[in-house]
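>>> following is a predicted model, sequence given first.
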Amino acid sequence: MIDFSVEPEFQAKLDWMDRFVRDECETMDLLFPESGVQFDVSNAAARRHLRPLQEQVKAQGLWACHLGPHLGGPGYGQIKLALMNEILGRSHWAPTVFGTAAPDTGNAEILAMFGTPEQKQKYLGPLMAGDIVSCFSMTEPQGGADPEVFTCTATLDGDEWVIEGEKWFSSNARFAAFLLVIAVTDPEAPLTERMSMFIVPGDTPGIEILRNVAIAGDFDPENGHHAHVRYDKVRIPRDHMLGERGGGFKVAQARLGGGRIHHAMRTVGLCNRALDMMLERAVSRRTKGAMLGEHQMVQAKIADSVIELEQFRLLVLKTAWLIDEIEAGRMKHGAARKHIGMCKVAMASVYANVVGRALELHGSLGISLDMPLAKWYGGNMALAFADGPTDAHRSQLARAYLKRAVPAKGLFPSEHIPSRLARALERYPDAREPRPIAGPAAETA
């Protein structure tokens, strides 16, 4: 049976989260708004304020809930995680306060899945404790996320791997205690077996941050946290490979599905906050002799936002349910792939529409930095590129459905009415012949 209810015990945790995020995490947003500051473990003031909040989260049993029981976590499953992330999406500090900030969440998952006991002890433990942050270094400046054109290589030299090449948009590299780097180890192998994943300690000689790139929505164009990195003959021990040689593609894919769902539900949370702002503005401001909310165009913007957001939320929750069914063994592996793609494609447009309408209703105040809307709207396009470009998912989704399509057998489409009618008459040749009406009515006539 389909059931949209939430058990009372978990609803109580969600209610606590909602109050806590509004009261404490949104306050952190105001106190420490700088780009990437939530990942800077050396920022003493921010960490001094952060630690007590994290302890409250841990006391509630809500710390780092993204790991399943087989990976040492509470095992909430994707539906519960989706409902939690809907709340966390209200604040850019909230994921750090709750130990679920990207890219650390995905990195923790693949360390738990593919790491050796030694790797887990050295890197996963401190990461899960919130003592360090990490970086996922995959895309490259000349080819973006297309693995076919990756040129960063890792060559085995005795008991060491030597990494050479450049990576682009390696988020949080300047704060990271370690970086997960995907590099070509077997250039002649098939694409999915060409690359391997490596753990690179952040203080390894040869790591050069060429520039920390800012994005739309950041305050300082020279102080972003998405690094252009050069690996100049970076040497790491042989045992710092994560997973098997040639298995980098598999390792990378393992971290993306859940991450896309978490991003999607956090988008719902932020859009809910924008909708609340839209509604407040509509009943607070008068123009042309009436409240904003009494004008039909404003009502249309509100209605469209409510509908789009509800549709998207239900899509994400269904996708989370599919992933849980796969994890439980009730559906085959890959059954959620198309829906994950749908979430990825829809996310950026829903975000842009809802936040954009809220900004419009606030007029000049909305475009100013006195409100958070302009910063949110400016950062919208980042969602279109995070975890892979949206257009790639759109194309992949279309191809998946095209595989299910069957060509029309004749000259006309299968729904061609004259052709279908002709076939129907072949089955029932006397269907249109007039017949006398039987029964009492005919006798009366």
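It's in.
>>> only C-alpha atoms from now on, for both contacts and neighbour counts.
OK.
>>> just give me how far the longest helix anywhere in the chain sits from the chain centre.
The single longest helix within the chain, with elements called by DSSP state H, is helix 296-327. Distance, stretch centre to chain centre, for helix 296-327: 15 Å (CA atoms, centre = their mean, to the nearest Å).
>>> show me what it is packed against.
Helix 296-327 sits against helix 77-88, helix 256-282, helix 337-361, with contacts defined as 3 or more CA pairs under 8 Å, 6 or more residues apart in numbering; DSSP states H and E.
>>> so for it, what gets flagged as buried?
Residues of helix 296-327 classed as buried: 298, 301-302, 305, 308-309, 312-313, 315-326 (neighbour count, 16 or more other CA atoms under 10 Å).
>>> put this beside the first:
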Amino acid sequence: MDFAFDAATEELRERLTAFMDECVYPAEARLTLNEDWSTPAVVRELQQEARARGLWNLFYELPNLQYAPLAEITGRSIQLAPAATNCAAPDTGNMELLAQFGDEAQRKQWLEPLLAGEIRSAFAMTEPEVASSDATNIRTRIERVGWGSPRTKSGGQYVVNGRKWYITGAMNPDCKVFIVMGQTDPEADVRHRQSMILVPRDTPGVTVRRAMTVFGYEDRDHGGHAEVVFEDARVPAANLIGEPGSGFAIAQARLGPGRIHHCMRAIGIAERALELMCRRVSERTAFGRPLADQGVVQDWIAESRVRIEQARLLVLKTAWLMDTVGNKGAHTEIQAIKIVVPQTVEWILDKAVQAHGAAGVSQDTPLAVLWAGNRTLRLADGPDEVHRRSLARRELRRYQG
């Protein structure tokens, strides 16, 4: 088995690493978050440089196996690098969704400016009143009104009513469109009740009500997370994505690549945390000995390296399967990395925080905000328990009649 990256990937890794060393890491100290939630000026500067260096839309241009090691590199500076290269969630998933399921007009109006980095977008699925880990629970109503066939997108309008929350990126004024999931046919089979529709931010009846915090953090660097209310928001029927009732299937198709992108970047977070831990324990002395000489600290470091290597190999295998047999063929591995990687990175971040003492929970290192964001991944795109349940059922079917 050959575990080496191909020549094209190695060349991109070298260019991206140089961009990180020369531009991104030095810019971290200059990151200033805007009161209006808009994209920080330093991100705009980095975006220009990334485009000039040919490091733009890497997720869109490359197969998963080539993109994985690049996403890991950007994950080392999670507040800057993904956005700088136009590879930040939720836009990546929304762009892939529009590319796969949007019609020509939808791609022209929304996908092209997203790929150009001219606008941002949001994916509005999660609701506060239901267990959104089961997407069939979504209660937002998307109701057809006016003339036109209910089974086509020609003529008439859809009226959207519902309440969403933790809608990532929605606080950013550059977020110009919501991809909204809701019921178009409450009487249909549970997997065919939902549809997805494009709702421009400036549609009357759309209210971005408040910002939601994550363990107290506002996450202004990537547009925050908002509660959004839709009250009789009317959009043309042509804004429906795909066919009526296809929302659940579209959501599953979108979440697969989104899950692996999160895991790719999370490996980079783990590497950054391990590096910070090693530097810290090499510089500090306690009870007459360097922290690096303490057996428990050495255990943390060794275990961190082992866990990173295990997680990376599983992510790369998943990426390879997605490229070769498709997302459905990689279903088991996608769920496996979604369970393993956030927990692995959480463990390493915890040990890095412990090694830093009080500094580890302060604003003087990135560890606290990285821990909060990574802990959220165990809920985002499906909680651990849902993925474990699905994995167990698939495994059991091999032994049941």
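Yes, it's here. All values derive from a computational prediction rather than experimental measurement.
>>> report the TM-score for the pair.
Put the two chains on top of each other and the TM-score (TM-score structural alignment, normalised by the length of structure 2) is 0.91; 387 aligned residues with a CA RMSD of 2.1 Å.
>>> hang on, the earlier thing: tell me the most buried of the helices and strands packed on helix 296-327 of structure 1?
helix 77-88 (a mean of 24; mean count of other CA atoms under 10 Å).
>>> mind reading off the mean deviation between that one and structure 2?
By mean CA distance after the TM-score superposition for structure 1, the fitted helix 77-88 of structure 1 averages 0.7 Å away from its aligned residues in structure 2.
>>> tell me, that helix lands on which residues of structure 2?
Under the alignment (TM-score structural alignment), helix 77-88 of structure 1 falls on residues 63-74 in structure 2.
>>> what's that stretch in contact with?
5, 9, 12-13, 16-17, 20, 58-59, 81-82, 261, 264-269, 315-316, 319-320, 322-323 (CA atoms under 8 Å, 6 or more residues apart in numbering).
>>> tell me which element Leu46 of structure 2 is part of?
helix 41-52 (DSSP states H and E).
>>> just after that helix, pick out the following helix or strand.
helix 58-61.
>>> re earlier: got the angle between the longest helix of structure 1 and helix 256-282?
When axes from the mean of the first three to the mean of the last three CA atoms, to 10 degrees is applied, the directions of helix 296-327 of structure 1 and helix 256-282 differ by 160 degrees.
>>> what's the spacing between Arg388 of structure 2 and Gly360 of structure 2?
31 Å (CA to CA, to the nearest Å).
>>> ok, those two, which is more surrounded?
Gly360 (21 against 15; other CA atoms under 10 Å).
>>> tell me the contacts of that one?
352-354, 367-368.
>>> what lines up with it in structure 1?
Aligned partner of Gly360 of structure 2 by TM-score structural alignment: Gly366.
>>> before we move on, which element is its match in?
helix 363-367.
>>> and the next helix-or-strand element following that helix, what does it pack onto?
Next in sequence after helix 363-367 of structure 1, counting helices and strands by DSSP H and E, comes helix 373-378. Here helix 373-378 of structure 1 touches helix 337-361, helix 363-367, going by 3+ CA pairs under 8 Å, 6+ apart.
>>> tell me the contacts of Ile337 of structure 2?
260, 263, 311, 314-315, 318.
>>> need the counterpart of Val298 of structure 1 in structure 2.
So, by TM-score structural alignment, Val298 of structure 1 is matched to Val297.
>>> for the nearest residue to its match once chain neighbours are set aside, give me its contacts.
Spatially, and ignoring its direct neighbours in sequence, Val297 of structure 2 is nearest to Leu291 (6.9 Å; CA to CA, 6 or more residues apart in numbering). Counting by CA under 8 Å, 6+ apart, Leu291 of structure 2 touches 281-285, 297.
>>> what is the neighbour count of the equivalent of Phe98 of structure 1 over in structure 2?
Taking TM-score structural alignment, Phe98 of structure 1 has Thr85 as its aligned residue in structure 2. Close neighbours of Thr85 of structure 2, defined as other CA under 10 Å, add up to 24.
>>> isn't Thr85 of structure 2 right next to Glu45, touching?
No. Thr85 of structure 2 is not in contact with Glu45 according to CA atoms under 8 Å; the separation is 11.0 Å.
>>> between the two ends of stretch 100-109 of structure 1, how far is it?
Start-to-end, stretch 100-109 of structure 1 (CA to CA) is 11 Å.
>>> picking that back up, and the match of Gly360 of structure 2, how far is that from Val181 of structure 1?
Gly366 of structure 1 is 40 Å from Val181 of structure 1, by CA to CA.
>>> what does Gly259 of structure 1 give?
Distance, Gly259 of structure 1 to Val181 of structure 1, by CA to CA: 18 Å.
>>> could you do His228 of structure 1 as well?
13 Å.
>>> leaving out sequence neighbours, find the closest residue to the residue mapped onto Ala64 of structure 1 from structure 2.
In structure 2, Ala64 of structure 1 lines up with Asn57, judged by TM-score structural alignment. Excluding its sequence neighbours, the residue lying closest to Asn57 of structure 2 (CA to CA, 6+ apart) is Asn86, at 5.4 Å.
>>> if we can go back for a sec, got the contact list for the match of Phe98 of structure 1?
46-47, 50-51, 55-58.
>>> what do you get if the cut-off is 7 Å, keeping everything else the same?
Counting by CA atoms under 7 Å, 6 or more residues apart in numbering, Thr85 of structure 2 makes contact with 47, 50, 55-57.
>>> ditto for Pro186 of structure 2
Here Pro186 of structure 2 is in contact with Arg193 (CA under 7 Å, 6+ apart).
>>> for it, helix, strand, or coil?
coil (DSSP: H, G, I helix; E, B strand; the rest coil).
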